[in-house]
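Colleague: got a structure for you, letters missing:
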């Protein structure tokens, strides 16, 4: 029985349609010995040959073929573990609040171009962040902001992404790829064609995984873009700073040495942006480890 179940499991994992083919074969086998002509209307030649190759069909003294262990095959087919992983049922649709956050994030991007958007946002945020400039040097203010944005980014990713759904998507694609590799090694062109179609369907279903990944990003951008626009206004690297009375002072960076905040480090990357990203990446890793938060599926 265990050996038969293993064979059935292998067949079903290779070809999702083999489960129906086996059920049909068992029905015909109940009537006696079966031949290819008896089942050719439901089974493909590849499926028939595979059943013989794997030993589920055995020769019946030249008169046809018998199912080697019909009871074992039937029991194995009733095992729920034979089901192939379908597209995850988890709902990845966005709520109206998610959609509103996405619209707000896109609208805020206009602040990088238009002063009429940038300055009101910067002035509003300056009510809360302005006093920090009186207490801390600008490089420390950026560190505080990087810590803050790293904290809520990690929490949003942890709470808004369904890791089980994303893991199911990835597991499904991995299982299909493994079956495709095995079929290719056997030289089974029919199975390869079926798996190719299944892979194309799975790729279309993966839009759900993309939506799951992007959902927390719109909230992160909604909260982070105003912070960037405030730093943009303070530094003023595309013109005069919005608050010219603030003395930011230079920054001493490894390798580069002393640089102004609006000077380029690598190409168009400004010093303040580079410093923020370095701090953000470091703090985010520390936060994830400290809070034991996982933001990628296992």
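Modeller: Received it, and whenever you're ready, just let me know what you need. The structure displayed is predicted, hence computed values, not measured ones.
Colleague: from here on, contacts and neighbour counts on C-alpha atoms
Modeller: Will do.
Colleague: ranges for the strands of the protein?
Modeller: 57-59, 65-67, 251-253, 257-259, 264-266, 269-270 (DSSP state E).
Colleague: quick one: the helices in this structure?
Modeller: Applying DSSP state H to the chain gives helices spanning 2-14, 18-29, 36-39, 45-54, 70-77, 96-108, 115-135, 138-160, 163-186, 189-205, 207-235, 271-291.
Colleague: could you list every helix and strand in contact with the second one?
Modeller: Judged by 3 or more CA pairs under 8 Å, 6 or more residues apart in numbering; DSSP states H and E, helix 18-29 is in contact with helix 2-14, helix 36-39, strand 65-67, helix 70-77.
Colleague: other residues contacting that helix?
Modeller: 11-12, 34, 38-39, 42-43, 47, 66-67, 70, 73-74, 77 (CA atoms under 8 Å, 6 or more residues apart in numbering).
Colleague: same list, the strands of the chain, but as a markdown table with mean neighbour count and distance to residue 99 please.
Modeller: What follows is the strands of the chain, written out as a markdown table (neighbours: other CA atoms under 10 Å; distance: least, CA to CA, whole Å):
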| stretch | mean neighbour count | distance to residue 99 |
| --- | --- | --- |
| strand 57-59 | 18 | 56 |
| strand 65-67 | 22 | 56 |
| strand 251-253 | 14 | 39 |
| strand 257-259 | 12 | 41 |
| strand 264-266 | 14 | 35 |
| strand 269-270 | 14 | 31 |
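Colleague: out of those strands, which comes closest to residue 179?
Modeller: strand 57-59 (22.3 Å; CA to CA).
Colleague: okay, now the one to match up with it:
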């Protein structure tokens, strides 16, 4: 198990005293299982807990057993080699970041929001549902059309969507884990290149096995990215459907608000439903221009960075 090797290597690299703890557990587990009472005089409870937390030790029949004794020994040897080669220390540590997909699991509410969001997409092509959602949203947004010109109403919607999109991404997406995913893949590729250049077939096989296991990290990375998107679409789609309903977009649709033309940069005065950039109509172009501008201002003002960062 290449992942066990990586975990052992990470534990020993981050805490030199862990080496003694791992060696003690290896020595006492010759019969298959080891209990806390067998080692409590030789290792600390903190080190024992770390081995269980990282999955190096797993439940046995009467105590605990090593998930993979050979991989644990190999991890100790790799840690020794890393310590002897300072140049590769930082990359080895980065590759052994504990990336558990369970931490990225969606909650029941996330899944419910995803199901509702998929249902909302149907409203784009089904007028009766679009009218129901548009009429419901008009209770909130309708008064704005009486106070502001329609282009300003879209600016308000763009400001609101930009604000909650930024906050949702900042709070629902683990940027450190995203950075760790990227760092691990970069490190695997670097070590694979070094092993290939050195002609070390044994190390190359081990790295390739680790690379195959790391493919599961891609799923975790996708889940991290898509979770806030579900909530963003859950809130944004009704606002878009209201604009569809208000402007009268689609077959047999009539506008429900009074609108004049809009003046767009480099385009001039156009109707709201006029195609400006290919099939993209003027109202969509105006919304995206406002949304992108407000989003950048919000991120700068709140000092929110949603780019992945390695821990």
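Modeller: That came through fine. Owing to the predicted nature of the structure, the values given are computational and were not obtained by experimental measurement.
Colleague: give me the TM-score for these two chains.
Modeller: Here the TM-score for the pair of chains, by TM-score structural alignment, normalised by the length of the first structure, is 0.70; 233 aligned residues with a CA RMSD of 3.1 Å.
Colleague: skipping its backbone neighbours, what lies nearest the one residue sitting closest to the centre of the first structure in space?
Modeller: Of all residues in the first structure, the one closest to the mean position by CA atoms, centre = their mean is residue 209, 4.9 Å from it. Leaving out its chain neighbours, the residue that sits closest to residue 209 of the first structure by CA to CA, 6 or more residues apart in numbering is residue 166, at 5.7 Å.
Colleague: aligned partner of that neighbour in the second structure?
Modeller: For residue 166 of the first structure, the aligned residue in the second structure is residue 178 (criterion: TM-score structural alignment).
Colleague: which ones are touching that match?
Modeller: Contacts for residue 178 of the second structure (CA under 8 Å, 6+ apart) come out as 221, 224, 308, 309, 310.
Colleague: hang on, the fourth one packs against residue 181?
Modeller: Translated: residue 309 of the second structure. No. Look at residue 309 of the second structure against residue 181 with CA atoms under 8 Å: they stay out of range, at 9.8 Å.
Colleague: how about the contacts made by the residue nearest to the centre of the first structure?
Modeller: Residue 209 of the first structure sits in contact with 92, 165, 166, 169, where contact means CA under 8 Å, 6+ apart.
Colleague: with these in mind, which one is nearest to residue 280 of the first structure?
Modeller: For the contacts of residue 209 of the first structure, the closest approach to residue 280 of the first structure (CA to CA) belongs to residue 166, at 25.0 Å.
Colleague: from residue 208 of the first structure, how far off is that closest one?
Modeller: With the distance defined as CA to CA, to the nearest Å, residue 166 of the first structure ends up 9 Å from residue 208 of the first structure.
Colleague: just give the number of residues close to the nearest residue to residue 38 of the first structure once chain neighbours are set aside.
Modeller: In this structure, residue 38 of the first structure finds its nearest non-sequential neighbour in residue 28, 7.7 Å apart by CA to CA, 6+ apart. Around residue 28 of the first structure there are 15 other residues, counting by other CA atoms under 10 Å.
Colleague: over to the one 10 residues further on?
Modeller: As a burial measure, the neighbour count of residue 38 of the first structure was computed by other CA under 10 Å and equals 14.
Colleague: to which residue of the second structure is it aligned?
Modeller: Looks like residue 38 of the first structure stays unaligned there (TM-score structural alignment).
Colleague: and residue 222 of the first structure, by the same measure?
Modeller: Checking with TM-score structural alignment, residue 222 of the first structure has residue 234 as its match.
Colleague: looking at it, that match is touching residue 112, isn't it?
Modeller: No. With contacts counted by CA under 8 Å, residue 234 of the second structure stays clear of residue 112, the gap being 10.2 Å.
Colleague: give me the more crowded residue out of those two.
Modeller: residue 234 (20 against 12).
Colleague: list the contacts for that one?
Modeller: Counting by CA under 8 Å, 6+ apart, residue 234 of the second structure has contacts 113, 114, 116, 117, 120.
Colleague: rewinding a little: distance of the residue nearest to residue 38 of the first structure from residue 70 of the first structure?
Modeller: Residue 28 of the first structure is 11 Å from residue 70 of the first structure, by CA to CA.
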